[in-house]
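Kindly generate the corresponding structure for this input.
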Amino acid sequence: MIPKVKFYDLTAAGRRILNENEVCTFYFDRDNLRARGGMSHIHEQTLLCGKKVATKGLPADKPINPENVFYLANEARALATLLQDKPHPNIIDYFGLVRIGERPFIIMELLDEEQDQSSRSLGFPLPVDEVLTIGLGIAKGLHHVHRHGLTHRDVKPSNFVGTKLIDFAFCWKHGLPIVIDGHQHSSGTSSYFSPAIVSGSEPTIQDDIYSLGVSLFEMLSGKSALPPGTDPHISRNLLGSRIADLAICRGLTPGIAELLFAATKTTPEVGVMRESGFSSCRDVIRFIKSLINVD
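You can find the predicted model right below:
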């Protein structure tokens, strides 16, 4: 027996996208599996109207984990907040949260498969102009996130699909406690953490900017900015000792090096390490535009 679809929210905080009679039976098998993550799987679905969407939910072959449910609901809340008025060109679109049986699922935009594979593959380094285009789009998405009082907290190349930012499971609203309902509101992938996050400081927008800088470095150089096991406290500027790697990137200019250093700039005091060369993603956007001559 196929569980009935039950609707939590199809309004995206006021912007109605779907009606209940538009949603058909959802299927979850290998044929329509698009992505597999540690906490969730993404499947392609087709609505009765013919529109293709994606469902993101807990893996069907694993027990329901309350912590994973927490992060899935957290992602839905964040996306509903960010997209309450209209879609944003640099953020994956959100259509609603449903329950199928006992499992919650986010209904979201189905991203282009070719775009998905090109920007999330491990085929780094990428051409400089492509990295700058991706960086500009992600900075615009992050600026929208920050304007709503949120930080993404999991900025990394695998969460960039073309110029769209995805995976808001760890998104955090300023002013809220780090522990909510007994769940530790943790950040994403440690190799992209800023030294401030490693020190246990409360997240700020500079931490997202830092992670973006590290991501751009990886896409340009094809190397990790922070090798596994390296303590993020050891260097005033984590890219400083790796700048020779950038020399192998075609088209590298002093301006691009300045972009990377400014995004990852930190103060030398252990436990402080929060100073950024960019005060906001608006500064990042302006700087990247100056590099590619875009208004």
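
Please make it C-alpha for all contacts and neighbour counts, starting now.
Will do.

Output the contacting helices and strands for the host helix or strand of residue 54.
Per DSSP states H and E, residue 54 falls inside strand 52-57. When contacts are defined as 3 or more C-alpha pairs under 8 Å, 6 or more residues apart in numbering; DSSP states H and E, strand 52-57 sits against strand 41-46, strand 103-109.

what's the spacing between the shortest one and its chain's center?
Relative to its parent chain, strand 41-46 has a centroid offset of 19 Å by C-alpha atoms, centre = their mean, to the nearest Å.

got the buried residues for that strand?
Within strand 41-46, the residues that count as buried by 16 or more other C-alpha atoms under 10 Å are 41, 42, 43, 44, 45, 46.

ok so, going back, the strand holding residue 54 to strand 103-109, inter-axis angle?
Orientation of strand 52-57 against strand 103-109 (axes from the mean of the first three to the mean of the last three C-alpha atoms, to 10 degrees) gives an angle of 150 degrees.

so what's residue 47 closest to, chain neighbours aside?
Spatial nearest neighbour of residue 47, chain neighbours left out: residue 23 (5.2 Å); criterion: C-alpha to C-alpha, 6 or more residues apart in numbering.

Following up with a second sequence; could you model it the same way so I can compare the two?
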Amino acid sequence: MIKIGDKIDDRYRIVSRIATGGMADVYEANDLVSRRIVSIKVMKEELLKDPVNLARFNNETASAASLNHPNIVKVYGRGFIDGRPYMANEYIKGQTLRDKLNFSMALSISDACEVMLQLTSGIDYIHRHGLIHRDIKPDNLFYMSDGTIKISDFGISTPIGSYCKGDTIQGTIYYCAPEVLTGAPASIANDIYSMGVVFFETLTGQLPFDGASLEEVALKQLKKRFPEPSKILPSIPKSIDKIIITACRKRPEERYPTSEAMHQAIVDAVSDKSNFMERKGILSRIFGFK
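As a prediction, the model looks like this:
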């Protein structure tokens, strides 16, 4: 059992327990080497016998550790403590985008575009490294006090083009692209669809498809026409409408070919002064592609 004051691998001293989730316990710790504060995510002991959960945790640590981008939660180290895998992450002091939406229902058009510029930048970086995130949603996006967005949770990320094993749909139904529901291989288009849904939700405060059951939601994702955001919020510019509708086309080949293309479409929309009464210096916060 991990206690306050314990040292992990003679490097991380546990300061406090931050949270506990379905898969892991999370602690605040001091990195005695770098002298920075980190969060330590330790897999729960009772889940070690479940090969699916163990594979998911190990996948998250391996995928995230290979990435270095300002919009992705950094992984500083990983290992085992008492036979349980752990990873040392960048310490995130902030709320998730889900928390922010729960409080305010929706963001302003400018703030939503700012979120999406950062999200598309980070996801493009992930794609350029051959990975699909597969679980893009407000719950996995940390909204920092300075406005920076941090992408987290790589537990079900997978290489581009790979097939998912098993019959269970991976990801969250409300944000799943139609082809994911039919078992198509992982592609960039999957994440682009999910980002379109996030954009829709941040602007309108609603999901494009809802229902009494997940099966009903999935059927709507497959069959129903994607709603225009401006029909819910008339102040949304047509150029933003077009971005979301393009990202969420039923056919993957009709969406943006890359996250960078979606990013650029948002840049173009934001750059058109006629779209915004108040731009709030949004362009100064754009993260460039590398």
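
what's the neighbour count on the residue nearest to residue 47 of the first structure?
Number of residues near residue 23 of the first structure (other C-alpha atoms under 10 Å) recorded here: 16.

repeat for residue 199 of the first structure
Using other C-alpha under 10 Å, residue 199 of the first structure has 15 neighbouring residues.

cool, and residue 211 of the second structure?
Residue 211 of the second structure has 12 nearby residues by other C-alpha under 10 Å.

Same question for residue 279 of the first structure.
Residue 279 of the first structure: 14 surrounding residues under other C-alpha under 10 Å.

got it, and residue 116 of the first structure?
Neighbours of residue 116 of the first structure using other C-alpha under 10 Å come to 18.

ditto for residue 68 of the first structure
For residue 68 of the first structure, the number of neighbouring residues by other C-alpha under 10 Å comes to 16.

quick one: it is in a helix?
Yes: under DSSP: H, G, I helix; E, B strand; the rest coil, residue 68 of the first structure sits within a helix.

What is the equivalent residue in the second structure for it?
Aligning on TM-score structural alignment places residue 68 of the first structure opposite residue 53 in the second structure.

got it, and residue 106 of the first structure?
Aligning on TM-score structural alignment places residue 106 of the first structure opposite residue 87 in the second structure.

That match contacts residue 42, doesn't it?
Yes: with contacts counted by C-alpha atoms under 8 Å, residue 87 of the second structure reaches residue 42, the gap being 6.8 Å.

I'd like to know how many residues surround the nearest residue to residue 142 of the second structure once chain neighbours are set aside.
The spatially closest residue to residue 142 of the second structure, leaving aside those adjacent along the chain, is residue 96, at 4.1 Å (C-alpha to C-alpha, 6+ apart). Residue 96 of the second structure has 21 neighbours, counted by other C-alpha under 10 Å.

which residue lines up with residue 53 of the first structure in the second structure?
Here residue 53 of the first structure is matched to residue 38 in the second structure, going by TM-score structural alignment.

can I assume its match is in contact with residue 28?
Yes: assessed by C-alpha under 8 Å, residue 38 of the second structure is found in contact with residue 28 at 6.0 Å.

Overlap of the contact sets of those two?
Common contacts of residue 38 of the second structure and residue 28 (C-alpha atoms under 8 Å, 6 or more residues apart in numbering): residue 91.

In the stretch 151-295 of the first structure, mark out all the helices, start to finish.
With helices called from DSSP state H, counting those that start in this stretch, the stretch 151-295 of the first structure shows them at 195-198, 205-221, 243-246, 254-263, 281-292.

Kindly name the residues of the second structure that line up with the last one.
Under TM-score structural alignment, the counterpart of helix 281-292 of the first structure in the second structure spans residues 259-270.

Give me the buried stretch members for that stretch, please.
If you call a residue buried by 16+ other C-alpha under 10 Å, then stretch 259-270 of the second structure has these buried ones: 259, 260, 262, 263, 265, 266, 267, 269, 270.
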